[in-house]
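[1] coordinates only, no sequence provided:
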């Protein structure tokens, strides 16, 4: 098992068969489990800078005083430059060739490292959202859902419900870094579900600018009575709750098209246990054939409690009307 595979496992990028095999290996091998946990902690540290520290008092003044005390007759940097460069043009050509060859060799590795860091950032964001949802679930019987008579509310307002409960202080976690940065300058206006709904009715243009994030939400499923019910806060099995947003337009109906957040390579999915897993296809499991459409192949709440559907942020909880 190489380091690349361990990193992919920590980021949730391995396919299910290999992932399950590694989970079993880690369960039986404490040393392997410790290595995996160390990698995950390292990824979290890279994604989160932690606390900021102020410089010691008077550092700037002491630095200026130290520079001012330098003897005036000390040689300057330019004094060390020779008057004649002891190299021929051919030497520069050889050095340039070596530099270009090295650059061509390193570029793919640098790009891969950057992609992995962006992937890690997406995983970190979804884990942060999962923590907020977990805290919400400790005081509510279900995950965020609008009042029963407000099924026309858009699913992206799950974030407004978390925000209103004081559980989502950093709205930056709603932006997937893999596809570039979204303009979340207007998102600070998001204060509560009622405030967002009022803005949607009175100032649609401002509302559109405010609800501008990369993750979709599972509105729940439709009961036999026809009523849409939210996901229970303590489901009996793993349910997809939040994920990279689905493809738009006609691509949504094509099961071979994944989320645009990762340029079609797959999607990160946050489950009800707080874990984030990477799906290379839209298949969730035998009871949930498409993470973006219900088992009736519609962009609507699930047809049963195991049928999860991740709606785009601006699709209503209870219906696809108005998309």
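    Alright, I've got the coordinates. Because the structure is predicted, anything quoted here is derived from the model rather than measured.

[2] hey, let's count contacts and neighbours off CA atoms from now on
    Fine.

[3] pretty sure residue 244 contacts residue 270?
    No. Between residue 244 and residue 270 there is no contact under Cα atoms under 8 Å: 9.1 Å.

[4] higher neighbour count, these two?
    residue 244 (29 against 25; other Cα atoms under 10 Å).

[5] ok, and here's another one to check against it:
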């Protein structure tokens, strides 16, 4: 995002990009702070800049007057009666003494340049020129591509972080209106026993904006579901509810699944029990999108949803891993979004932090494993354990 901010400050972006960055800055205090830092860093350049004085207008005439009369012999003009200056005779004859020194110089250079190009520009020069241009382009690409790639990575990461913040606000509103101040609950068994049910509960309360996506641009979600049984997928934009859902054509391919999955109408929580097994499995798989939600915690009275307490280091939502299962150590062979560099983690106090892959296994509270190293619900009230949408809070839970 630093490249976009610098371009915005210098006015070097396209109009649509300027508008996008301007809109992003309105709702992002951190971005405004970074823009102000860049502006202060550029101020010394403006203060230390000294304008270069233009050359005097009579510089060329004074230079020509100072040159000795005549010109040294030129091998290229030996075929002009032995005198190199004979090339200027037509100019002097047609203008009869009215030629200025500047025009004599310009015409002589133009005549000699044309003759030079006719005699010297050959295939070898063309090849050398093309190779030089190719090398220059390669150098420019080598310098620009890393910066462009870094800018794209940062833009996608920030978009995912913004989506997490919006979902975090919806989760906080849900907990604030709950009698027990709890986040959306994941059932310990049955059709509601999957992490992605949080989205259905938020939508039942009308807390998710219509334009909010639960799919991160760093993840190709269509490829994740391409291998899912086609007979269980609803048709595009078809409602998944108590009524039967039209069957998907048998020749459906992965390319047909490129429609964003958040454009499908999902059922309400009460309608989950009316779905067929295949429909239920599909809803459980796609409801949570690309984000991992809390599987719940164990307290003195048993299993329940986490209680909202504004804790700084209790993860409630994060970018989900791209792998369906997690290793026991929680970091080795774990494939993450954003080029496998790390994940955005939303904490209970509303803070979003980008955790690098290398640091994931060193965290006191691993976001995807409970304190016993299992990919299940937290074993204490302060044990955050997140998972992708289809995961149940316990390995042996029945989800139908």
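    Thanks, I have it. Bear in mind the structure is a predicted one, so any value in this text is a computation, not a measurement.

[6] now stretch 118-138 of structure 1: which residue numbers in structure 2?
    Aligning stretch 118-138 of structure 1 against structure 2 (TM-score structural alignment) gives residues 156-176.

[7] what's in contact with that stretch?
    181-184, 202, 205, 207-208, 212-214, 216-218, 307-308, 317-319, 338, 344, 346, 348, 350-352 (Cα atoms under 8 Å, 6 or more residues apart in numbering).

[8] do that again at 7 Å, thanks
    181-183, 207-208, 216-218, 308, 338, 344, 346, 350, 352 (Cα atoms under 7 Å, 6 or more residues apart in numbering).

[9] against residue 262 of structure 1, how distant is the residue sitting nearest the centre point of structure 1?
    Compute the mean C-alpha point of structure 1, and by Cα atoms, centre = their mean the closest residue is residue 122, 2.2 Å away. Distance from residue 122 of structure 1 to residue 262 of structure 1, counting by Cα to Cα, to the nearest Å: 10 Å.

[10] got it, and residue 252 of structure 1?
    For residue 252 of structure 1, the distance to residue 262 of structure 1 equals 15 Å [Cα to Cα].

[11] out of those two, which sits in the more crowded spot?
    residue 262 (20 against 17).

[12] map the more buried one onto structure 2.
    Using TM-score structural alignment, residue 262 of structure 1 lines up with residue 338 in structure 2.

[13] quick one: what helix or strand has that match in it?
    In this assignment (DSSP states H and E), residue 338 of structure 2 forms part of helix 337-340.

[14] please enumerate the helices of structure 1.
    Secondary structure of structure 1 (DSSP state H): helices located at 3-10, 16-28, 30-47, 59-68, 89-137, 158-164, 193-202, 204-210.

[15] now the stretch 1-150 of structure 2
    2-10, 15-26, 29-47, 59-66, 89-95, 101-120, 123-177 (DSSP state H, counting those that start in this stretch).

[16] of these, which approaches residue 288 of structure 2 most closely?
    helix 123-177 (11.1 Å; Cα to Cα).

[17] do you know how far residue 189 of structure 2 is from residue 307 of structure 2?
    Using Cα to Cα, we find residue 189 of structure 2 at a distance of 20 Å from residue 307 of structure 2.

[18] ok, residue 161 of structure 2 next?
    23 Å.

[19] looking at those two, which has the bigger crowd around it?
    residue 161 (23 against 18).

[20] quick one: stretch 9-24 of structure 2 aligns where in structure 1?
    Mapped onto structure 1 using TM-score structural alignment, stretch 9-24 of structure 2 spans no residues at all.

[21] and for that stretch, what are the contacting residues?
    For stretch 9-24 of structure 2, contacts defined as Cα under 7 Å, 6+ apart pick out 7-8.

[22] what does stretch 220-233 of structure 1 give?
    137, 141-143, 145, 219, 301-305, 308, 318.

[23] what's the most distant pair in the residues you listed?
    Spanning the widest gap among those are 137 and 303, at 22.8 Å by Cα to Cα.

[24] tell me which of those two has more neighbours.
    Comparing residue 137 of structure 1 with residue 303 by other Cα under 10 Å, the one with more neighbours is residue 303, at 21 against 16.

[25] roughly how far apart are that one and residue 171 of structure 1?
    Computed as Cα to Cα, the residue 303 of structure 1 to residue 171 of structure 1 distance reads 31 Å.

[26] repeat that for residue 27 of structure 1.
    Taking Cα to Cα, one finds residue 27 of structure 1 at 36 Å from residue 171 of structure 1.

[27] the more surrounded of these two?
    Using other Cα under 10 Å, the more surrounded residue of residue 27 of structure 1 and residue 171 is residue 171, with 17 against 12.

[28] report how many residues lie close to the closest residue in space to residue 65 of structure 2 that isn't next to it in sequence.
    Among residues not flanking residue 65 of structure 2 along the chain, residue 101 sits closest, at 7.8 Å (Cα to Cα, 6 or more residues apart in numbering). As a burial measure, residue 101 of structure 2 scores 14 neighbours (other Cα under 10 Å).
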